[in-house]
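# Predicted model and sequence follow; I will ask about them next.
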Amino acid sequence: MSAPTNKTKQLLTVSLKIAVVSLAIGFTIYKLQNNNFSEIQEFALDYFAKLSPFLIVFLVYLSFQNRFLEIVKWQNLGATVKPLSIHKSAEEVFAAFTLGSFTPNGLGEYAGKALFYQKQERLKIVALNLVCNGVQMFYSVFFGLLAFAFLGLVTVLQLIAILAAAVLLVFVLQKVNRRFKSKVHDFFKAGFSVSAQVHQRNFFYGLLRYATFTSQYVLFLHVGNPQASVIALYAAVAATYLLASSLPAFQLFDFAVKTGVALLFFSELGIDPQLILLITLLMWLLNVVVPLLIGAFYVLRFKPLDT
């Protein structure tokens, strides 16, 4: 079979771009039109009346900070392969986010970022992206387990046992990886063979990002339910993110998944289900839909590398 011509490749690329962007915009419109938001319309109006202009700007700013920290985090790691500006990092992060939104647990994001690099660099990029996302999972698990203990879902002894098992697992995997000479070894070596300073910055930016989106969620909740304990709210949010992140789902369905999980934890705190639905919707719009649409713009501009 003859190799596809350049014109065929260009046609396939344009078709794929149009398909991705159409799905991104079409699904967003569909989701907004087909959810019965009329049930919470009056509740939403009352809620927004409690928000001052300054607070609205600050809550929106937290979404910007959330995504900006992810951009800086990726710049820190991607720059170990080639020089990476903030603008270029933003292009890769947003485009990959949009591509990943159509795959379970955002797996397409790995391929999305790799497409911006030469063929010989792609293994390391995928490995670095695993490191980039892995630090967020680390914080979700760590703070989520602490939240489970705070909420009485696990005992302190069980929590210590889980954390000890996790540390032991990491130690065993490192030992096995050193002895296992294969592509798997090369893959992990590509991701972790960066300087300690790069790893430290990755953990620092990851912690700031986790604090940003959890604080945004808590602030939204506190406005609607000021009598609730802030510590209890943080615990419920951390538990929600841990359980939601462990469920196989598409980014586009993040709203439905997090709503169901949030209802499970916040109902124990006596928070109105309508408030939970409204805030989960706002978080979804600000932190998923807006980046998704920005990413669609970058997908349209994307020019694949030939090698």
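The structure has been received and is ready for your questions. Values in this document were obtained by computation on a predicted structure and should not be read as measured data.
# C-alpha only now, for contacts and for neighbours.
Fine.
# Verify the contact between Lys210 and Gln136 for me.
Quick fix: residue 210 is Tyr, not Lys. Yes: counting by CA atoms under 8 Å, Tyr210 touches Gln136, with 7.0 Å between them.
# Mind listing the shared neighbours of these two?
Counting by CA atoms under 8 Å, 6 or more residues apart in numbering, Tyr210 and Gln136 have no contacts in common.
# Assign Val305 to helix, strand or coil.
Val isn't right for residue 305; it's Leu. Assigned with DSSP: H, G, I helix; E, B strand; the rest coil, Leu305 falls in the coil class.
# and it, what is it in contact with?
Leu305 touches 115-118, counting by CA under 8 Å, 6+ apart.
# Out of these, which is nearest to Leu263?
Leu115 (38.4 Å; CA to CA).
# what about the nearest residue to that closest one once chain neighbours are set aside, how many residues close to it?
Nearest non-adjacent residue to Leu115, counting by CA to CA, 6 or more residues apart in numbering: Pro304, 6.5 Å away. Neighbourhood size, Pro304 [other CA atoms under 10 Å]: 13.
# Pro304 touches Lys113, doesn't it?
No: assessed by CA under 8 Å, Pro304 is found out of contact with Lys113, at 11.1 Å.
# returning to that earlier point: sort out for me which of the contacts of Leu305 are in strands.
Among those, no member is found in strands (DSSP state E).
# Drop anything exposed from those residues.
When those are checked for burial by 16 or more other CA atoms under 10 Å, the buried set is 115-117.
# Return the residues in contact with Gly144.
235, 238-242.
# ok, now with 6 Å
Contact analysis of Gly144 by CA atoms under 6 Å, 6 or more residues apart in numbering lists 238-239, 242.
# put this beside the first:
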Amino acid sequence: MSFLTVKTVVILLGFSALNWILEILKWQNLVSYFKTITFYEAAQQSLGSLTASIFTPNRIGEYGAKMLYFPKQNAKIIVLLNFISNTTQLIVTSLFGIIGLLNITTVFHSEIYLSLFIAFAIIMLLISLKNIELFGFSIQRLLLKIKQIPQTILKKNGIYSVVRYLVFSHQFYFLLFIFDCNLEYSTALFYIFSMYLLASIIPTIHFMDVAIKGSVALFLFSKLGIENWKIVTITSVMWLFNLVIPVSIGSYFVLRFKPVKA
């Protein structure tokens, strides 16, 4: 099988490396709001916090893990910056996902509209909970604080988020191509965009994200006649390259971690 070639593995590693380089650059850029850190320090914090949060719902543990790398007086700003990072990526996922969903409504009808309704309901719920506090911040206060961040930092964060999304989306497309799924480029991307949006609105423990994405992918791509074993294999490979390998690297940083003195 062509998938097993060294060239294919190298390309997959290249996609994953670029994916996480962009995530690290996002964090380095955001932290520059109050402190200059090196790329290596940003990598330690990004991958270490990923490892520490894999068994928490929707990576909520990442907030607490990143705070440990900074003095206590910086705790609230770290929560704010991590919120911006994650929320921007979610917004990008939602925008591309809506584009995808709107382009596959000829195949899915009630399911698509139900998914859009659920996404809308979640947004309304968040708005209604704007005064609920998280690590000393309410959503309303977080939004007010975001306005204080320089626009250059926020724009770079948005660009990194978009490029990162396109990287792992095309990594999935590359795997569809490798497994001879015979899909048109635009069709494949619309389904990939839809998959990531639908998977993102389902709460899950991050380490088990493969089960959610795998189930959603099976639901969507089965309509295109793609064999189930191919989709399961592709989502498993994505999980291996984009989570298991980074977590393994992050484990090294976690073992060497020394708490910052206040």
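Done, it's in. Nothing here was measured: the structure is a model prediction, and the numbers come from that model.
# re the thing from before, wait, which of the contacts of Gly144 of the first structure is closest to His199 of the first structure?
Set against His199 of the first structure, the nearest of those by CA to CA is Leu242 (22.6 Å).
# what stretch of the first structure lies opposite stretch 79-99 of the second structure in the alignment?
Under the alignment (TM-score structural alignment), stretch 79-99 of the second structure falls on residues 126-146 in the first structure.
# What's Ile24 of the second structure aligned with over in the first structure?
By TM-score structural alignment, Ile24 of the second structure lines up with Ile71.
# and the residue at minimal distance from the centre of the second structure, what element?
The centroid of the second structure falls nearest to Gln89 when counting by CA atoms, centre = their mean (6.3 Å). In this assignment (DSSP states H and E), Gln89 of the second structure forms part of helix 75-102.
# how far apart are that helix and its match in the first structure?
In this overlay with the first structure, the average offset of helix 75-102 of the second structure from its partner residues is 0.8 Å by mean CA distance after the TM-score superposition for the first structure.
# Give me the buried positions along that helix.
75-85, 88-90, 92-94, 96-98, 100-101.
# what ranges do the helices span in the second structure?
Along the second structure, counting by DSSP state H, helices occupy 6-31, 39-53, 61-67, 75-102, 110-128, 139-146, 151-178, 185-200, 209-221, 228-239, 245-255.
# Quick one: residues in contact with the third one.
Judged by CA under 6 Å, 6+ apart, the contacts made with helix 61-67 of the second structure from elsewhere in the structure are 49, 53, 75, 79.
# if you set the cut-off to 7 Å instead, what comes out?
Helix 61-67 of the second structure is contacted from outside by 45, 49-50, 52-53, 75, 78-79, 82, using CA atoms under 7 Å, 6 or more residues apart in numbering.
# same check, this time on the fifth one
Residues outside helix 110-128 of the second structure that contact it (CA under 7 Å, 6+ apart) are 101, 105, 198, 201.
# how close does the counterpart of Phe221 of the second structure in the first structure get to Ala235 of the first structure?
Counting by TM-score structural alignment, Phe221 of the second structure corresponds to Phe266 in the first structure. From Phe266 of the first structure across to Ala235 of the first structure, the span is 10 Å (CA to CA, to the nearest Å).
# now do Asp46 of the first structure
Counting by CA to CA, the gap from Asp46 of the first structure to Ala235 of the first structure is 26 Å.
# now the contacts of Leu305 of the first structure in CSV, with distance to Glu109 of the first structure?
Below are those laid out as CSV (distance: CA to CA, whole Å):
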residue, distance to Glu109 of the first structure
Leu115, 10
Phe116, 12
Tyr117, 14
Gln118, 17
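# Which single one of those residues is nearest to Lys183 of the first structure?
Gln118 (18.5 Å).
# still on that earlier bit, now for the match of Phe221 of the second structure: which residues touch it?
Phe266 of the first structure sits in contact with Ala236, where contact means CA under 7 Å, 6+ apart.
# Quick check: closest non-adjacent residue to the equivalent of Leu183 of the second structure over in the first structure.
Alignment note (TM-score structural alignment): Leu183 of the second structure maps to Ala228 of the first structure. Nearest non-adjacent residue to Ala228 of the first structure, counting by CA to CA, 6+ apart: His222, 7.0 Å away.
# Phe255 of the first structure now?
Nearest residue to Phe255 of the first structure in three dimensions, chain neighbours excluded: Trp284, at 5.6 Å (CA to CA, 6+ apart).
# what about that neighbour, how many neighbours?
Burial of Trp284 of the first structure is recorded as 20 neighbouring residues (other CA under 10 Å).
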